[in-house]
Every structure is written in structure tokens, then in C-alpha cells.
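Undergrad: model the structure of this input:
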Amino acid sequence: MQILACQPGAVPSLFSAEGVVGIIFLLTVALVVTGALIAVSAKRLVRAVAGLAVCFTGLAGVYYFLLSPFLAMMQMLIYVGAVSILIAFGIMMATPEEQQTMGMKNRSALAGPLACSVGALLFAALTMIAVKTQWQVVTRQGAGDIKAMGMALLTKYAFVFELISVILLLAIIGALVLAQRGRN
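TA: Below you'll find the model as predicted:
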């Protein structure tokens, strides 16, 4: 994989390799934001899960741009391929309820503005932290071969590897609970 680096102080042209890579990166970030907005604003649960899958797909693209193709592949396999599809099948196996929105009647009028203000404050705080932090370039360790990565997953990062399997187990149990509640 070739690493593209811009010269300090130079603005890359739109038609250069750096410009095209920047546009593709912005498109993947837009995919993440669009999928997240669909996931939180959809009125139907199936559309919300589709938005979640789109968000996870864009996040895999961001991982790829962070020079971690293995993590991007795992994102696609675990979250898009397993968790999102499992939730979608759980929703589809459940019998549809009446056409009423449960819980929407008791919502406070301040819930939306309060959530937006908390989100804006969090975004501002994270932006200030990102701007004020002195970011250091980390040298890449190892060649990224699959054998070394497998050994690291099963020795040094075994806990994280097992934690991913617990997340998958919880997703399976959640889908089964959704399906069982819908049938009763």
C-alpha cells in the first residue's frame, strides 16, 4: 500500500493523487454521517438498521484510510455482515405490531433541543481537544503480515478478540429475544 503525503504548506490540486484521496475520504465520512442520520431519524426499524449498516460500511472505509485494512475487513465482516444482518432478521422474524408509535406520546418538548445542545457541546469540546493536541507521527511497526497479526490476536490481544465474540453473542441473543417477543 502506497502512503501519500502532502508537502507542508502546499495545497494539493483537486486532480492530483492527494486531492482525489481527500475527496474519497470526505465521501466515506459523509457516508458515515448519512448512515448515522438515517439510523437515528428513521421511523421504521428496518430502515434504521439499514442506516446503521451504511454507517458501519463508511466506518470500514475510514479504517482503511487509517492504514488498517484488517480492521476495515473485520468491521465489514462482524458489524455489517453479522450484527446488522442479524438485527434485521430478528426484526423481520418478529410479527408486526399495530400501527402505533409506542412511547412517542410521552416525549418531552425539550428532548430534541436538549439532545442537540449536548451533541453540539460534545462536538465543540472534541474539536478543541483535536486542535490543541500536538499530534505525533507514529512509525509503522512490522510489515502487517497475516501470520504476525494472527499470533498477536491470539496472544497479546486475546482479550479483545474474545470481547468481539461476546458482542456477537449478545447480538444473537438480542435478535432471538426480539423474535420471541414478536411471536407472543
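Undergrad: from now on I want contacts and neighbour counts done on CA atoms only, so please keep to that.
TA: OK.
Undergrad: and Ile78, how far from Glu18?
TA: Distance, Ile78 to Glu18, using C-alpha to C-alpha, to the nearest Å: 31 Å.
Undergrad: to clarify, my last question referred to Gly142.
TA: In terms of C-alpha to C-alpha, Gly142 sits 25 Å off from Glu18.
Undergrad: the more surrounded of these two?
TA: Glu18 (16 against 8; other C-alpha atoms under 10 Å).
Undergrad: immediately after the host helix or strand of the more buried one, which helix or strand?
TA: Following DSSP states H and E, one finds Glu18 within helix 17-41. Following helix 17-41 in sequence order, the next helix or strand is helix 45-65 (DSSP H and E).
Undergrad: for that following helix, packing partners?
TA: helix 17-41, helix 69-74, helix 85-93 (3 or more C-alpha pairs under 8 Å, 6 or more residues apart in numbering; DSSP states H and E).
Undergrad: quick one: that helix to helix 17-41, angle?
TA: When axes from the mean of the first three to the mean of the last three C-alpha atoms, to 10 degrees is applied, the directions of helix 45-65 and helix 17-41 differ by 150 degrees.
Undergrad: before we go on, could you also do this sequence so I can check it against the first one:
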Amino acid sequence: MINLPDTVFVLIAGMMLIAAAGAVWLKNVFYNALCLIACLFGVACLFIYLNAEFLAVMQVIIYIGAIAVAILFVIMLSHPMARRHAERSGATLARSAVLAGALFALLAKAVLSAAWVRGSSGGDSTRAIGRALLGESVLPFEIVSVVLLAAIIGALVISRNR
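TA: The predicted structure follows:
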């Protein structure tokens, strides 16, 4: 019997696999980066599926919002899309397929032979993280925020001088 959580997981995992394949096999670097963003968004969706909302938000803010957008800026500013692509020979593709198959078999063996422990639903993880950050860890949290603010101001000063 098919239930909704399993269907949602399969849809998210399928989207991630398609995006990962696109990130590897497409020949346009810009499309590779877009597929990477889609795959990272799928990871955030899986975090939500696992009731780890804080990790999902951090995934979107840090990886999609900062790193992937920076990758897109570098790609668009450096114009690598006009370059010719290296030709792929049949021998290279065969070696890659054998290596990928061996890696898949190794990972499948590790996953299937592992003793999985069912996690407990610890309640609201976002609330617990917020209380920890603004409770006993408030001083390091504020120091990090001041250091990040100084880094942002320094980056603005450096970019203004150019």
C-alpha cells in the first residue's frame, strides 16, 4: 500500500537524482550550476521531511542563498560558456561507468549492512536551538555576529575603493 510520506520521499529523491545527473552530464556550466541549486533544494526538502526545519532553513540560506549564487555570479562574470568542451571518448565513459558502478555497489553494501537506529522525535528542534543560542551561548553568538558585521563592512570598504 502506498502512503503519502513514502510518495513524498520518492518524489523528492527522484527530483534530486535528476538534478544531480543534470549537474554532471549537461555541457553548459550555467545549467550545471542551476541543477546543483535544484539538488541542494532537494536536500532542504528532505530536512523538512525529517522534521529538521532549522537545518532546512540553513541549507537554503547558506548553500543556495550564498554559495550557489556566488557560483552563478562567477560563471556569469567569467563567461566560461563560450569555451569549447573537451571531447569525451568511449574509453573514458566506460572507465567512469565502471568506477561509478563500483562506488554504488560499495555504498549500497554499506547502507544495507548498517545497523540503523530509529531516532526519537525530540520535539521542536528550532526552539531548542534558539534557546541554546540565546541562553548559555549568547556571548559567543554575539561575538560571531560582531565579527561578521565587521567582515561585511570591510568588504564594502574594499569594494568602494575600486
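Undergrad: tell me the contacts of the residue nearest the centre of structure 1?
TA: Centroid-nearest residue in structure 1: Phe56, 3.8 Å away (criterion: C-alpha atoms, centre = their mean). Shown in contact with Phe56 of structure 1 (C-alpha atoms under 8 Å, 6 or more residues apart in numbering): Val32, Gly35, Gln75, Met76, Tyr79, Val80.
Undergrad: tell me which residue of structure 2 lines up with it.
TA: Phe56 of structure 1 maps onto Leu40 in structure 2, with residues paired by TM-score structural alignment.
Undergrad: do Leu121 of structure 1 as well
TA: By TM-score structural alignment, Leu121 of structure 1 lines up with Ala102.
Undergrad: just the element for its match, please.
TA: helix 90-113.
Undergrad: Ala171 of structure 1 contacts Ile78, doesn't it?
TA: No. In this structure, Ala171 of structure 1 is not within contact of Ile78 by C-alpha atoms under 8 Å, at 10.6 Å.
Undergrad: Asn28 of structure 2 -> structure 1?
TA: In structure 1, Asn28 of structure 2 lands on Arg44 (TM-score structural alignment).
Undergrad: and for its match, the neighbour number?
TA: Using other C-alpha under 10 Å: Arg44 of structure 1 sits among 10 other residues.
Undergrad: just Ser125 of structure 2 next, same as before
TA: Ser125 of structure 2 has 15 nearby residues by other C-alpha under 10 Å.
Undergrad: next: Gln75 of structure 1.
TA: Other residues within reach of Gln75 of structure 1 by the criterion other C-alpha under 10 Å amount to 20.
Undergrad: distance check, it against Val29 of structure 1.
TA: For Gln75 of structure 1, the distance to Val29 of structure 1 - C-alpha to C-alpha - is 15 Å.
Undergrad: same check, this time on Gln100 of structure 1
TA: 34 Å.
Undergrad: who has more neighbours out of these two?
TA: Val29 (17 against 7).
Undergrad: and the equivalent of the more buried one over in structure 2, what does it touch?
TA: Aligning on TM-score structural alignment places Val29 of structure 1 opposite Ala13 in structure 2. With contacts defined as C-alpha under 8 Å, 6+ apart, Ala13 of structure 2 is in contact with Gly42.
Undergrad: against Phe9 of structure 2, how distant is the match of Phe56 of structure 1?
TA: Where Phe9 of structure 2 is concerned, Leu40 of structure 2 sits at a distance of 15 Å (C-alpha to C-alpha).
Undergrad: ok, Ala94 of structure 2 next?
TA: On the measure of C-alpha to C-alpha, Ala94 of structure 2 and Phe9 of structure 2 end up 31 Å apart.
Undergrad: more crowded one of those two?
TA: Remark: of Ala94 of structure 2 and Phe9, Phe9 carries more neighbours, 15 against 11, as counted by other C-alpha under 10 Å.
Undergrad: wait, isn't that one in contact with Phe47?
TA: No. Contact criterion C-alpha under 8 Å: Phe9 of structure 2 and Phe47 do not qualify, at 10.8 Å.
Undergrad: cheers, nothing more for now.
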